[in-house]
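Asker: sequence first, predicted model second:
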Amino acid sequence: MPLAVLAQRDISRFMITEFGHFALILAFIIAIVQMVVPMVGAQMRWPGWMAVAEPAAQAQFLFTAFAFGALMWAFVTSDFSVQLVVLNSHSAKPMLYKISGTWGNHEGSMLLWVLIVSLFGAAAAMTGGGLPPRLKARVLSVQAAIGVAFFAFILFTSNPFVRVDVPPFDGQDLNPLLQDPGLAFHPPFLYLGYVGLSMAFSFAVAALIEGRVDAAWGRWVRPWTLAAWVFLTIGIALGSWWAYYELGWGGFWFWDPVENASFMPWLLAAALLHSAIVVEKREALKSWTILLAILAFGFSLIGTFIVRSGLLTSVHAFANDPERGIVILVILAVFTGGALTLFAMRAQAMEAKGVFGMVSRESALVANNLLLAVSCFVVFVGTLWPVVAEMAFGRKLSVGAPFFDAAFTPFMVLLGLLLPVGAMIPWKRGKLGQTAWKLRYGFMLALALAGLAWAMQSGRSLLGPVGLFLGAWVTFGALLDLWSRTGKSGAARLLRLPRADWGKATAHIGLGVTIFAIAGLTAWQQEDIRVAMPGEPFEVGGYQMTLRDVVQERGPNYFSTKGIVEVTRGGREVAVLTPEKRVYPVAQMPTTEAAIDYRFSRDLYVVIGDAQDNGGWTMRTYIKPFANWIWGGCALMALGGFLSLSDRRFRVAAGARKTSAKGVPAE
């Protein structure tokens, strides 16, 4: 290729990257304008100033999207004049991982963070036509303030467009653990959930500034909370699935600090979602709902701090930089502390109007909220206790899965027991006996299934039967709740039910499936660890396993030691599995690639280890019943959320309809 053409191409790449940097600066400036002008306009009741919010939100998103696209282009084209590309990419890397390398690092992931902040702001500007103008201006102003903080953080401490004076011939590659499809899509979904909670926070702070929370506010905040919860569900599920098949340890959840950092906002978002229903339906729990909105986003910021500060070590952590961690801690303190201070000042304005009895759906939702909030607090204490113990007492402690399993599980058991009854009991005042009678067949069937499981297992714990009972109880309760809504019309009306009803039932069924799958997998899985000799069969759980050969192969950017394992049962071939150990020469890092035979009711999971002096190979084999049901349950929960979001009632501002009927401006 002529030198002139190469030079022109390099100049074009250089200009795109520089334009991306300028676009990021412009987005920062626009965010400052959006933060200040609409808020002043709302306070002074100046329509022109309030109207700035909508075009500013859209412009901020467009410039941020351009900046993100420019960084992605640098990764795709292997532009090694950009320091971030040098540190996190390589010319031989597959294209998918070049793209995901954009956010597979601290600086790029923070740019993704502000992109999603601006995306939600632009979406609120475009879909918030039914919002009162002053509330809309304040919501977009608060959302912009969040963007301003993180734009400043990126530009002054974590600039992704930093150049190198002498571009190297090639890059240093992306962390091999991140070179996986599950991890390629995990961060964007997780961030859509994390950052999506910023909208609920913005609505809460705007309502506190106005001093008014009503049923319309509850209707407006629910879709944003639901969307964030759905994306967070997908992100957590993808991360769990990745840990299951990529890390080679055979588990799906380790109570790792970064896992907990995403799980805590998920619990609070679920509580917020149910609490907002009470605000919308009964105009009760206003103060609690506002507090949950503040805490849910606050825990998202705590998660960002944990991942990036180096305070807690994790395989998932992006950075180990205490100085940048302090900046994030300051952002956390300003936004969460400021919102809580405003909440304390305005608490008296959050007067509840709805009155309800002890036996009512409102009370059930209060219990739901308390269980979710306390379980979140338990996870929070367990996650940070090692740091507290070291700072306060000078002792190094480790809080692992046994603590979390023992402390967290009882709250989920209580939640599972309560959920079917709480979902069917009437609003305001109900009779527990009538609701329980409607659920009698579901309870008896769940109990019968648990008894059957107990009779079939031998010498094992109650965990499996209890998990089956809880999962079946939640699932059958959701189905009976759905059927009860058809009235006398029966099946004829079932398909005409609102999508929100179908969404609620689907999400609850997904939770039931997940509860059963986790309990069943934990109680009934089988494990075998041995030195396998090539050609010598051995048995695990009724399967004949034979290590036929071990071969050396070369991948696009790695070297592989691959085992060939033949699996038979009753003389018939079940599968041929190929577990691997890979070495990435650029990153100088090994990885373990488990081989899994996925089936509906079980997974056969094989990991190959190191060669032994006697010619054998270390091999671990697991039989994992109902493993796929865990992620199937998560998929059902997410599907339920999407079904509810597709309900037209979620997309129409309740306040606009109510006020227009009375002829009163929605102000």
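Answerer: Nice, thanks for sending it over. Numbers count the residues shown, from 1 in each chain.

Asker: rest of the way, CA atoms for contacts and neighbours
Answerer: Will do.

Asker: what does stretch 227-235 contact?
Answerer: Stretch 227-235 has contacts (Cα atoms under 8 Å, 6 or more residues apart in numbering) with 185-197, 262, 266, 269-270, 634-635, 637-638, 641-642, 645.

Asker: change it to 6 Å
Answerer: H186, F189, L190, L192, G193, G196, L197, A269, A638, G641 (Cα atoms under 6 Å, 6 or more residues apart in numbering).

Asker: which helices and strands does the helix or strand containing K624 pack with?
Answerer: Using DSSP states H and E, K624 sits within strand 617-625. Strand 617-625 sits against strand 526-532, strand 602-611, with contacts defined as 3 or more Cα pairs under 6 Å, 6 or more residues apart in numbering; DSSP states H and E.

Asker: another one to put next to it:
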Amino acid sequence: MTPEVGHYALVLALGLAFIQAIVPLYGAHTRDVALMRLGSSTAIMQFVFVALSFAALTRAYVTSDFSVVNVFENSHSTMPLIYKFTSVWGNHEGSMLLWVLILALFGASVAAFGANLPATLKANVLAVQAWIACSFYLFILLTSNPFLRLPRAPLEGRDLNPILQDIGLAVHPPLLYLGYVGFSIAFSFAIAALIEGRIDAAWARWVRPWTLAAWMFLTVGISMGSYWAYYELGWGGFWFWDPVENASLMPWLAGTALLHSAVVMEKRNALKIWTILLAILAFSLSLIGTFLVRSGVLTSVHTFATDPTRGVFILGILILFIGGALTLFAWRAPLLRQGGLFAPISREGALVFNNLFLTIACLTVFVGTLYPLALESLTGEKISVGAPFFNLTFAPLFIPLMIAMPFGTLLAWKRGDLYGVAQRLMAALGVGIVATAATLAATGGQHVLAPFGIGLGFFVIFGALIDLAERVALFRRPLATSLSRATGLPRSVWGTAFAHAGIGVTLIGIVCASTWGTERIVAVKEGQTVTLSGYDLTFNGMVQRQGPNFRELAGRFTVSEGGSAVGTMSPSKRTFASRSMSTTEAALLSRGFSQLYLSLGDANADGSLAIRFYYKPLVLLIWIGTLIMAFGGILSLSDRRLRVGAPKPAKAKPALQAAE
């Protein structure tokens, strides 16, 4: 009966979502407090029923209930317990259930923690969230029901896709969905503001924590997905410009722009209309990413669904929400009062510059990702847009953005002194120049752009440190005074510094791994040694191992440096009999922030074994930098000003502020 309970719980959640979508909206229109409060209780109960539905599917997987079609197609009784849990969302139907679970969680969080929101705004936000929920509940129930039964329960399941039998499945999709779905709150706030016809600095204060949380989850989700692909696929790459990877990058870029735009709106009551548009676009791009993954338009290791019916349904959701939101924006945005003015050389101006380049970069990725699909659907011609296009168009856009980044935090609001800021950044510029020159000298001048990238990364990192030093008056006041001022700095200031420094760290890792990484693809016999970048790799033979639901053929290798052993590596090939599939499991050996990477190829007729041996200098900085960025987000999110939210206005303003 458990699957039936899960199914009916989802139906009840749909019913509650319909109530939440209509009643609070009507209550906000009529100013009926009781009807508006109903939105909070239905949002919380909706989450309870979705959680019950998700728990029912999880129980079916854990107990290997193969009478459920979804469990039969994606599980096996001998799978480790952790993979039985992760199999719940390792398929299309289960992943969509995880999507609505997170959607309901965010809606319930607004209901529970939005006590300081104006009643009408809260009611409208919860109503918009419910309309989104209704569409996805209907999508699941009509096209992707995870609780369908088989007439007769098979004795064994077909097993989960071997590529997905990895701890990465436990981390990457939930974090990614928390980011994707988290932007729905910013979207709902934007639509609610357009419905109400009022937007002010308090609105920006309310929307920032939700946007920041979504951005933080998406940052870590993309990072963990990159690391998962890096070690799982056996190619040694960390980013392939795969269309589905791009689908996650686009909302991240829009969300980053939204965070900075919301700061300007909160501090200076400016960029109102632009901030509303970014809030709509961030979630719209998340929906487009969902369409690309779930519709069958793309064939990728990331995609689950290939049913065109589902694609048509999701396309209808896109038209409804993106088209409807942009139509409402075009109608209501001109009626919103414009914000304050500021000089081009100011912190606001720097943040506008930031937004300009982020949105252009997002547009570049959007065109490069969707143009081949549109061309193929219209003309039947197939073209490939890959790394060369994105490296030539996307990368140059980030150079001026990163140069401007340290200036933005040091410029004053409204009107800044560019020359004075440049003087304060001379130390960071000096560090960047020294790093560039040292890299050029160390590499013999073989590359020009790469040392510049290293210098730029150091400039960004030390620019963030100088911002902190200026705020605490380091070296201008006694050390005790500076330390006292440091402890009194708002956490959002520390968060900004960490986030910016993390970008610099990631840049250094990307440049080093991409430019100076080395590789050898060779065939070795037992006892032979391969040398790469000062490391000696000796092949010691093969060994057979039996896993819980696979057989594994593993290689044994010893790694030496300067004649001394520094570690062992054991890459393998796993064969999953139930799926008749094989996977390649790479072996990693970290040396500081660098890594040795080894994967197995095929055995040759002469008894030798093909291997791929890579040296990835400072590659770990790529993911360490993203974790530093996320830590900065945590610090900012813990700032009391964001946790408490904006104070309620002392005097109610008119519902619609007409532009004069």
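Answerer: Arrived safely. Small disclaimer: the values here were computed from a predicted structure and weren't measured.

Asker: where does the TM-score land?
Answerer: Once the chains are laid over each other, their TM-score by TM-score structural alignment, normalised by the length of structure 2 reads 0.97; 649 aligned residues with a Cα RMSD of 1.2 Å.

Asker: need the helices and strands packed on strand 617-625 of structure 1 in JSON lines (columns: distance to F203 of structure 1 and mean neighbour count).
Answerer: Converted to JSON lines, those look like this (distance: least, Cα to Cα, whole Å; neighbours: other Cα atoms under 10 Å):
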{"stretch": "strand 526-532", "distance to F203 of structure 1": "49", "mean neighbour count": "15"}
{"stretch": "strand 602-611", "distance to F203 of structure 1": "44", "mean neighbour count": "20"}
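
Asker: now distance to V230 of structure 1 too, for those strands, in JSON lines please.
Answerer: Output for these, formatted as JSON lines (distance: least, Cα to Cα, whole Å):
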{"stretch": "strand 526-532", "distance to V230 of structure 1": "33"}
{"stretch": "strand 602-611", "distance to V230 of structure 1": "26"}
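
Asker: which of those strands sits closest to F75 of structure 1?
Answerer: Of all these, it is strand 602-611 that lies closest to F75 of structure 1, at 32.7 Å by Cα to Cα.

Asker: any idea which element the spatially most central residue of structure 2 lies in?
Answerer: With distances taken as Cα atoms, centre = their mean, L218 lies nearest the centre of structure 2, 2.3 Å away. L218 of structure 2 is part of helix 201-232 when elements are defined by DSSP H and E.

Asker: go on, P654 of structure 2?
Answerer: Here P654 of structure 2 is assigned to no helix or strand, by DSSP H and E.

Asker: distance-wise, check it relative to P451 of structure 2.
Answerer: 56 Å (Cα to Cα, to the nearest Å).

Asker: how about V524 of structure 2?
Answerer: 35 Å.

Asker: now do L155 of structure 2
Answerer: Distance from L155 of structure 2 to P451 of structure 2, by Cα to Cα: 60 Å.

Asker: more neighbours, those two?
Answerer: P451 (27 against 12; other Cα atoms under 10 Å).

Asker: make sure S240 of structure 1 is actually in contact with G251.
Answerer: No: judged on Cα atoms under 6 Å, S240 of structure 1 makes no contact with G251 at a distance of 8.6 Å.

Asker: before we move on, the earlier item: mean shift between the next helix or strand after the helix holding L218 of structure 2 and structure 1?
Answerer: Downstream of helix 201-232 of structure 2, the first helix or strand assigned by DSSP H and E is helix 243-268. Helix 243-268 of structure 2, aligned to structure 1 and superposed, deviates on average by 0.5 Å (mean Cα distance after the TM-score superposition for structure 1).

Asker: so stretch 188-197 of structure 1 corresponds to what in structure 2?
Answerer: Under TM-score structural alignment, the match for stretch 188-197 of structure 1 in structure 2 covers residues 174-183.

Asker: list of residues touching the matching stretch?
Answerer: Here stretch 174-183 of structure 2 has contacts from L103, A214, W215, F217, L218, G221, F283, S286, using Cα under 6 Å, 6+ apart.

Asker: let me know the next secondary structure element after the strand holding K624 of structure 1.
Answerer: helix 627-645.

Asker: so which bit of structure 2 is that following helix matched to?
Answerer: Under TM-score structural alignment, the match for helix 627-645 of structure 1 is residues 619-637.

Asker: strands of the stretch 401-550 of structure 1, start to end?
Answerer: Counting by DSSP state E, counting those that start in this stretch, the segments of the stretch 401-550 of structure 1 that form strands are 526-532, 538-540, 543-554.

Asker: over to the stretch 1-150 of structure 2?
Answerer: Going by DSSP E, counting those that start in this stretch, the stretch 1-150 of structure 2 shows no strands.

Asker: and the counterpart of L285 of structure 1 in structure 2, how many neighbours?
Answerer: When structure 2 is aligned by TM-score structural alignment, the residue opposite L285 of structure 1 is L271. Residues contacting L271 of structure 2 under the criterion other Cα under 10 Å number 21.

Asker: now do L410 of structure 2
Answerer: With other Cα under 10 Å as criterion, L410 of structure 2 counts 26.

Asker: tell me the counterpart of it in structure 1.
Answerer: So, by TM-score structural alignment, L410 of structure 2 is matched to M424.

Asker: residues touching its match, list them.
Answerer: If you count contacts by Cα under 6 Å, 6+ apart, then M424 of structure 1 has D481 around it.
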